[in-house]
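Trainee: build me a model:
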Amino acid sequence: MAARGEFSSRMGFVLAAAGSAVGLGNIWGFPTQVASNGGAAFVLVYIVLAFLLAYPVLMAELIIGRYTRSNMVDALGKISGSNIGRATGVWGFVTVSLILSFYALVAGWMLSHFLQTISDMLGQDAISTWLVSSSYTRDILFCGIFLCLTASIVTGGVKQGIELWSVRLMPALFIIIVLLIIYVSTLDGAVEGWKAYLLPNFSLIMDPDLLISAMGQAFFSMSLGVGTMLVYGSYVSKKENLPTLGASVALVDIGVAILAGMLIIPAMYVALHNGVKIFSDSGALIEGPNLIFAVLPSLFETMGTVGVYVAFVFFALMIIAALTSSISMLEVPVAYVVESKGIERKPAVWALTLLVFIISSTIAFNMGSLFGFVIDLTTKYSQPLLGLVLCIFAGWVWKRDQILAELKHGNQQVEHSIFWKIWPWYVRFVCPVVIAIMFYRSITA
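Mentor: Purely as a prediction, here's the structure:
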């Protein structure tokens, strides 16, 4: 069997792992959560909870991955010494494949809106109308194109695929966000958006709903529980200091989410100033697909000629964010099929891509009943439960001396560090309880 891949540099890993964490949710979910939950008060709670809850679970995945040098199924089988571990790995494999199947549909919509900006520039009105009109043909075609883009990167393996493209795409994502922030901030109405984003309403800071929302955002934005970080961790060199590496990933992810807020919230208030409706009937800010495919395109239209170019850059940003996440999702099942079943990487990648495409097509043909159902099943129920099980494996099942020995590879003095004094008991007692409470609140809300 071919040697396992490995990230060639620390920067390559941090950008790939942060790319996995930085997805469409950061760009449309985080900003509206902030604006609806006390502005900067939410940002503050989110940052605290990202390190109190998401970072310890992220570390559990990275340590398990590097220690076992395996895909999720084999890794959890090794540390648990039982079929329960392997079954959990299969559960993660199925969950991440389902997430990718609906994610590819949304990314396909991003792709069609991106191409619409080009057809607008060329004056092809009929093509533009088709590109932004919902239809099975459009949805399935662009979902397929997006999945092919994802697969073509993953076929290159770790160094020549995932790392090579993450190192290109992530800096591009940062540059595009910053340029758009600068431009949007010069427009009328942006100041109101900055106020909504940056002025904290501290009376909300202990609101249970705000805490649950911030906890959920912190947990899901780092793509935890489904094995992406575990698999990426398995490609990290033994020489790396894992706690600092994990902290770098968390900081980049938080940074992108905060930057996205600096772009989206002022842009929404610019839209409001230009006569676009940005609040729903209940008074909450519009979020999710309606924000991306209704509010912001309406804003771009009010900008005149320059709006087409701003839309072009914005949807390019959305495609990059989607791609950096989708390559990590596809790598989870690919790593399993290549390592456990002995199939060559290229056919494994394309066979699994076809399988995901079939699931995506099934969702597209049953959009009303399946789309929301699959999203809830995976992100609301499956992901937090997988995170809970990972904490139990790392805190209760896996031998502590093996964990310490693994961490010592990158830092001989790690047992005297604050990380080692806190993390083992924290992931054992605090994280499972907090995740369980969050899960209970989310399903009873």
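Trainee: from now on I want contacts and neighbour counts done on CA atoms only, so please keep to that.
Mentor: OK.
Trainee: in contact with residue 165, which residues?
Mentor: By Cα atoms under 8 Å, 6 or more residues apart in numbering, the contact set of residue 165 is residue 153.
Trainee: whoops, residue 348 was the one
Mentor: Contacts for residue 348 (Cα under 8 Å, 6+ apart) come out as 334, 337, 338.
Trainee: max-length helix in this protein?
Mentor: Longest helix in the chain, counting residues (DSSP state H): helix 83-121.
Trainee: same for it, what does it pack against?
Mentor: helix 72-80, helix 125-131, helix 136-154, helix 305-341, helix 345-365, helix 372-375, helix 383-392 (3 or more Cα pairs under 8 Å, 6 or more residues apart in numbering; DSSP states H and E).
Trainee: which ones are touching the nearest residue to residue 265 once chain neighbours are set aside?
Mentor: Once flanking residues are discounted, residue 265 sits nearest to residue 193: 5.2 Å by Cα to Cα, 6 or more residues apart in numbering. Shown in contact with residue 193 (Cα under 8 Å, 6+ apart): 265, 266, 267, 268, 269, 270.
Trainee: with adjacent residues omitted, what lies nearest to the fourth one?
Mentor: Taking Cα to Cα, 6+ apart, and ignoring the residues beside it in sequence, residue 268 has residue 278 as its nearest neighbour in space, at 6.5 Å.
Trainee: show me what contacts that neighbour?
Mentor: Counted by Cα under 8 Å, 6+ apart, residue 278 has contacts 268, 269, 271, 272, 285, 286, 295.
Trainee: those in strands, which ones?
Mentor: For the contacts of residue 278, not one is inside strands, with DSSP state E as the criterion.
Trainee: coming back round to it: how much space between the residue nearest to residue 268 and residue 290?
Mentor: Between residue 278 and residue 290 the distance is 10 Å, computed by Cα to Cα, to the nearest Å.
Trainee: mind listing what residue 47 touches?
Mentor: Residue 47 touches 218, 254, counting by Cα under 8 Å, 6+ apart.
Trainee: now do the buried residues in the helix or strand where it lies.
Mentor: Using DSSP states H and E, residue 47 sits in helix 40-49. Buried positions in helix 40-49, judged by neighbour count with 16 or more other Cα atoms under 10 Å: 40, 41, 42, 43, 44, 45, 46, 47, 49.
Trainee: for the helix or strand harbouring residue 290, what is the distance to the chain centroid?
Mentor: Taking DSSP H and E as the criterion, residue 290 maps to helix 288-290. The chain centre lies 16 Å from the centre of helix 288-290; the measure is Cα atoms, centre = their mean, to the nearest Å.
Trainee: which residues are contacting it?
Mentor: With Cα under 8 Å, 6+ apart, helix 288-290 has contacts from 28, 29.
Trainee: residues of it that come out buried?
Mentor: Buried, per 16+ other Cα under 10 Å, within helix 288-290: nothing.
Trainee: and the residue of the chain most remote from its centre, how far from residue 133?
Mentor: Within the chain, residue 123 marks the point farthest from the mean C-alpha position, 35.0 Å out by Cα atoms, centre = their mean. Look at residue 123 and residue 133: by Cα to Cα, they are 17 Å apart.
Trainee: now the second one, please; I'll put the structures next to each other:
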Amino acid sequence: MQNHTSGDNSGKGHSKAERFSSTGFILTAIGSAVGLGNMWKFPYITGKYGGAAFFLLFIVCLLIVGLPVLLAELSIGRGGRGNPASSFFRLSNSKTWGVLGFISIVVPFLILSFYSVIAGWTIHYAVISFSNVLYESSDFTEHFNSFAASNLPVVWQIVVMFLTGWVVAKGISGGIEKFNKILIPGLLALLVILMVRALTLPGGMAGVDFFLRPDFSKLSTESVLVALGHAFFSLSLGMGTMVTYGRYVERQQSLGAASLAVGGGDLIYALIAGLIVFPTSFAFGIEPGQGPGLVFMALPAAFSAMPLGSFFGGLFFILLAIAALTSAVSLLEVPVAFVMDTWKWTRKKATIFTATACGLIGIPSALSVGGILGGYTIAGKPLLDFVDFVCSNILLPMCGLIVTLFVGYVWKKAGEEAGLSSFWFRIWMFVMRYIAPVLVVLIFLYSAGVIGFK
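Mentor: Take a look at the predicted model:
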């Protein structure tokens, strides 16, 4: 490919030296995939759709859709050595595909604008849990509502954007990679500590039984689409992050092996998250299907009744904060890389500009959950929920479809870049041409509410 290195010197702060080490890349990609949604969404949907039966279905969906699309995004990034827009353009020599790639730059910017708000909540809750302020009253719903109605969410959102920008500004090896090499092992340690604590709670094993007992009668067409959607979104697909990270991957790195490692890391995190949430919920009679409400309103009640509850509660929210920050870093890197490439800015200047713009755009979302903008809705949804819905249910599947069609039908040297044998290449191409596009469209139709099941 003639354009492999054509993007390496775009931007003063964007030199050829910006490359991941092999281990650093895998940990960083896992950090991007591991996010807040897995902690409250995956256990809930697993329990709802058949426990271990759904978990097995999720693994199948990860193999059929998640990993092939992940490999495609990484290959596009390393092949084009640019941001999503420039990589799509270089590999196709088509401005149309460059424009389509640009959508994958807008999406993470919009996601980070509200994701940073929720990440801020986790840091706030970690602080007030360790200090025991959270447990001074037993009305945790009122505690959250009063917090959301104040200006503190904006303050914590700014803190998150500052921390995220600080990491990204330090570059790939000196910032993003070093950050993930410290935090991902730390995340695993916290997961294990909290899992052991949850499994030793009186009544906790009933939650494990509910989580992991296979009930194949609950599997349905809907459960397949839910598993497909979660396999797709839990790997950070469709948001330009894996394309952008792919540009920093060394030639000798096996993208196939890396994809398997990232998928495995995502799977382990989801499993341990379930072994924390369900035993804790069952031990204290909490309904586990409450989404974000489970984390900020229900689980604090469990921690308050637990020996050393403020300590374990603090660890839990630190765990969430780490998961949120590693994802936030990957989200910010996408538009920062684009700004560096387009305007030839240094990394520091591009990061300050992008993080500031994203933070300002996110302030209305921070004030929309009970704050002064709480009464303002778009399509019946508070601003934060509306932006989340548009990104998650419309733009992400659209970007995923663009990737599958590009690799399946447009980019002729995809297999060469992916480094697959002829056997695996034929399977990959079949998936990218005929299976993944159809399934991504079905995910989109289901997520957007166009098709549904009673």
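Trainee: care to give me the TM-score?
Mentor: A TM-score of 0.91 describes the superposed chains when it is computed by TM-score structural alignment, normalised by the length of structure 1; 423 aligned residues with a Cα RMSD of 1.9 Å.
Trainee: re earlier: mean offset of the helix holding residue 290 of structure 1 relative to structure 2 (after superposition)
Mentor: Taken against structure 2, helix 288-290 of structure 1 registers an average deviation of 1.2 Å after superposition, with mean Cα distance after the TM-score superposition for structure 1.
Trainee: so that helix aligns onto which residues of structure 2?
Mentor: Here helix 288-290 of structure 1 aligns to structure 2 at residues 291-293, judged by TM-score structural alignment.
Trainee: ok, now stretch 312-323 of structure 1?
Mentor: Mapped onto structure 2 using TM-score structural alignment, stretch 312-323 of structure 1 spans residues 314-325.
Trainee: show me the contact partners of that stretch.
Mentor: Residues contacting stretch 314-325 of structure 2 (Cα under 8 Å, 6+ apart): 31, 34-36, 39, 115-116, 119-120, 122-123, 125-130, 160, 164, 183, 187, 190-191, 194.
Trainee: list the buried ones in that stretch?
Mentor: Neighbour count says stretch 314-325 of structure 2 has 314, 315, 316, 317, 318, 319, 320, 321, 322, 323, 324, 325 buried, by 16+ other Cα under 10 Å.
Trainee: average offset between that stretch and structure 1?
Mentor: Stretch 314-325 of structure 2 sits 0.5 Å off on average (mean Cα distance after the TM-score superposition for structure 1).
Trainee: list the contacts of the counterpart of residue 85 of structure 1 in structure 2.
Mentor: Under the alignment (TM-score structural alignment), residue 85 of structure 1 pairs with residue 97 of structure 2. Contacts for residue 97 of structure 2 (Cα under 8 Å, 6+ apart) come out as 85, 88, 89.
Trainee: residue 35 of structure 1 too?
Mentor: With contact set as Cα under 8 Å, 6+ apart, residue 35 of structure 1 has these partners: 196, 197, 265, 285.
Trainee: considering those, which are maintained in structure 2?
Mentor: Contacts conserved in structure 2 for the contacts of residue 35 of structure 1, using both residues aligned by TM-score structural alignment, their matches' Cα atoms under 8 Å: 196, 197.
Trainee: what about whichever strand or helix holds residue 71 of structure 2, distance to the chain center?
Mentor: Secondary structure assigned from DSSP H and E places residue 71 of structure 2 in helix 67-80. Here the centre of helix 67-80 of structure 2 is set off from its chain's centre by 17 Å, with Cα atoms, centre = their mean.
Trainee: burial count for residue 67 of structure 1?
Mentor: Residue 67 of structure 1 has 21 neighbouring residues, counting by other Cα atoms under 10 Å.
Trainee: looking at structure 2, name the residue matched to it.
Mentor: In structure 2, residue 67 of structure 1 lands on residue 79 (TM-score structural alignment).
Trainee: the closest residue to residue 213 of structure 1 other than its chain neighbours: how many residues sit nearby?
Mentor: Of all residues not flanking residue 213 of structure 1 in the chain, residue 33 sits nearest, at 7.5 Å (Cα to Cα, 6+ apart). Look at residue 33 of structure 1: counted by other Cα under 10 Å, it has 21 neighbours.
Trainee: then residue 450 of structure 2?
Mentor: Neighbour tally, residue 450 of structure 2, other Cα under 10 Å: 9.
Trainee: wait, is it part of a helix?
Mentor: No - per DSSP: H, G, I helix; E, B strand; the rest coil, residue 450 of structure 2 lies outside any helix segment and is coil.
Trainee: who touches residue 297 of structure 1 in this structure?
Mentor: So residue 297 of structure 1 contacts residue 311 (Cα under 8 Å, 6+ apart).
Trainee: one step back: can you tell me how far the match of residue 67 of structure 1 is from residue 316 of structure 2?
Mentor: 39 Å.
Trainee: which SS state does residue 3 of structure 1 fall under?
Mentor: Quick answer, by three-state DSSP: residue 3 of structure 1 is coil.
Trainee: then residue 286 of structure 2?
Mentor: Applying three-state DSSP: residue 286 of structure 2 is coil.
Trainee: contact partners for the closest residue to it other than its chain neighbours?
Mentor: Take residue 286 of structure 2 and drop its neighbours on the chain: the residue closest to it by Cα to Cα, 6+ apart is residue 298, 6.6 Å away. Taking Cα under 8 Å, 6+ apart, we find residue 298 of structure 2 in contact with 140, 141, 286.
Trainee: rewinding a little: where does whichever strand or helix holds the residue nearest to residue 265 of structure 1 end up in structure 2?
Mentor: Assigned by DSSP H and E, residue 193 of structure 1 belongs to helix 190-198. Under the alignment (TM-score structural alignment), helix 190-198 of structure 1 falls on residues 204-212 in structure 2.
Trainee: ok, average deviation of that stretch from structure 1?
Mentor: Stretch 204-212 of structure 2 sits 0.6 Å off on average (mean Cα distance after the TM-score superposition for structure 1).
Trainee: ok, and the closest non-adjacent residue to the corresponding residue of structure 1 for residue 231 of structure 2?
Mentor: Under the alignment (TM-score structural alignment), residue 231 of structure 2 pairs with residue 218 in structure 1. Distance criterion Cα to Cα, 6+ apart; nearest residue to residue 218 of structure 1, sequence neighbours excluded, is residue 50 at 4.8 Å.
Trainee: check contacts around the one you found.
Mentor: Per Cα under 8 Å, 6+ apart, neighbours of residue 50 of structure 1: 215, 218, 219, 250, 254.
Trainee: ok so, going back, may I have the secondary structure class of the residue farthest from the centre of structure 1?
Mentor: coil.
Trainee: now do it against residue 308 of structure 1, distance only.
Mentor: 11 Å.
Trainee: next, show the common contact partners of these two.
Mentor: If you check residue 123 of structure 1 and residue 308 against Cα under 8 Å, 6+ apart, no residue is contacted by both.
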